[in-house]
Each structure stands twice: as structure tokens, then as C-alpha cells.
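>>> The sequence and its predicted three-dimensional model are supplied below.
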Amino acid sequence: MADGWQESRTSATPVAREDHVDELAHLVSAHPNTVDNRMRKPAGLTGYDPTRPDDATRLRMALLARDAEART
């Protein structure tokens, strides 16, 4: 997540199904189009699509592991 914590924060939130982008945008204080763009970026970088529950779980676990590693 090269764009820093904002991008990570968006991706780490619960799965953003297309019909809930407005709710997620409100949760992370971003415009819905921004959320759409941020949710597409990890798929392009990792091959995992954060709008798919299994992939979203993998991405969240990776972010949690990264955060845990940073704290040690």
C-alpha cells in the first residue's frame, strides 16, 4: 500500500461491496469515488480483490501482520 495509511485504512475496513461503497466512504471520511479507486488498487498490486470476502480476509491479515511487525 504505497500511498500510506489512508489507503491501508480503506482496505482494512470491512469488505466494500459495490452496494455499500457510500457507507464505507462515510466510515473512512472519503468520497465514494476515492473509495472505489482505493479498493481497485490492491487488486492490481496483489491479485487479491478486496470486494471478494476471501480476498478481503487475506488482505486484512496481511495488513494486520504488517502492523504487528512494525510494532516490534
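Sure thing, it's come through. Residues are numbered from 1 along each chain as shown.
>>> going forward, measure contacts between C-alpha atoms and count neighbours the same way
Fine.
>>> need the contact list for Val21.
Neighbour list for Val21: 32, 35-36 [criterion: Cα atoms under 8 Å, 6 or more residues apart in numbering].
>>> what about versus this one:
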Amino acid sequence: MALYHSGIYASPELLKWFQNEYSKHTQTKLDMGKSCIRFKKADNIPLDLIADLCGKISVEEWIKIYENQIKR
């Protein structure tokens, strides 16, 4: 199972926060790519951490990050 969160790819601060918090919420090793977080078992998904991650960036903040990255 995989979860994709573009915010952790686009925001180094958010990525660092997530990587630091992950080990506090689960005993499994973090398995992730640029924007995907992979889980081998559904029981190992740290749902509280995922909820916190989703609340860390608003739609308006994401739009601002996205627009700043577009090459015009």
C-alpha cells in the first residue's frame, strides 16, 4: 500500500518533519520515495501521523508552493 503526498516532495521542511516524526509513531523502517510512503501491512500505518501530515499544509499553501515552482 502506498500513500502519495506531494507536499513532502515540494517542501523540504515538511519532509524533514515527517522523517523525524515517523520513528516516534511506528517501529517499522520508513520506506519512501520522493512523494510516496510505502507500507507492507495496513496494520503498520501510523494513522495519527498521516492525519497530522495532511493537516500541515493547506490548499492555499500548496497552491503557493506549486505556483512558485512553475517555470514561466
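Good, I have the coordinates. Worth saying up front: this structure is predicted, and the values here are computed from it rather than measured.
>>> For the two chains, what TM-score is obtained?
Scored against TM-score structural alignment, normalised by the length of the first structure, the superposed chains reach a TM-score of 0.31; 40 aligned residues with a Cα RMSD of 3.9 Å.
>>> Excluding chain neighbours, what is closest to Leu53 of the second structure?
Phe18 (7.2 Å; Cα to Cα, 6 or more residues apart in numbering).
>>> One more: Ala12 of the first structure?
The shortest distance from Ala12 of the first structure to any non-neighbouring residue, by Cα to Cα, 6+ apart, is to Arg60 (5.4 Å).
>>> out of the contacts of Val21 of the first structure, which one sits closest to Glu7 of the first structure?
Nearest to Glu7 of the first structure, judged by Cα to Cα, of the contacts of Val21 of the first structure is Val35 at 8.8 Å.
>>> ok, and that closest one, which helix or strand is that part of?
Using DSSP states H and E, Val35 of the first structure sits within helix 32-46.
>>> Mind giving me the packing neighbours of the helix or strand that that helix is followed by?
Downstream of helix 32-46 of the first structure, the first helix or strand assigned by DSSP H and E is helix 53-71. Contacting helix 53-71 of the first structure under the criterion 3 or more Cα pairs under 8 Å, 6 or more residues apart in numbering; DSSP states H and E are the following elements: helix 5-12.
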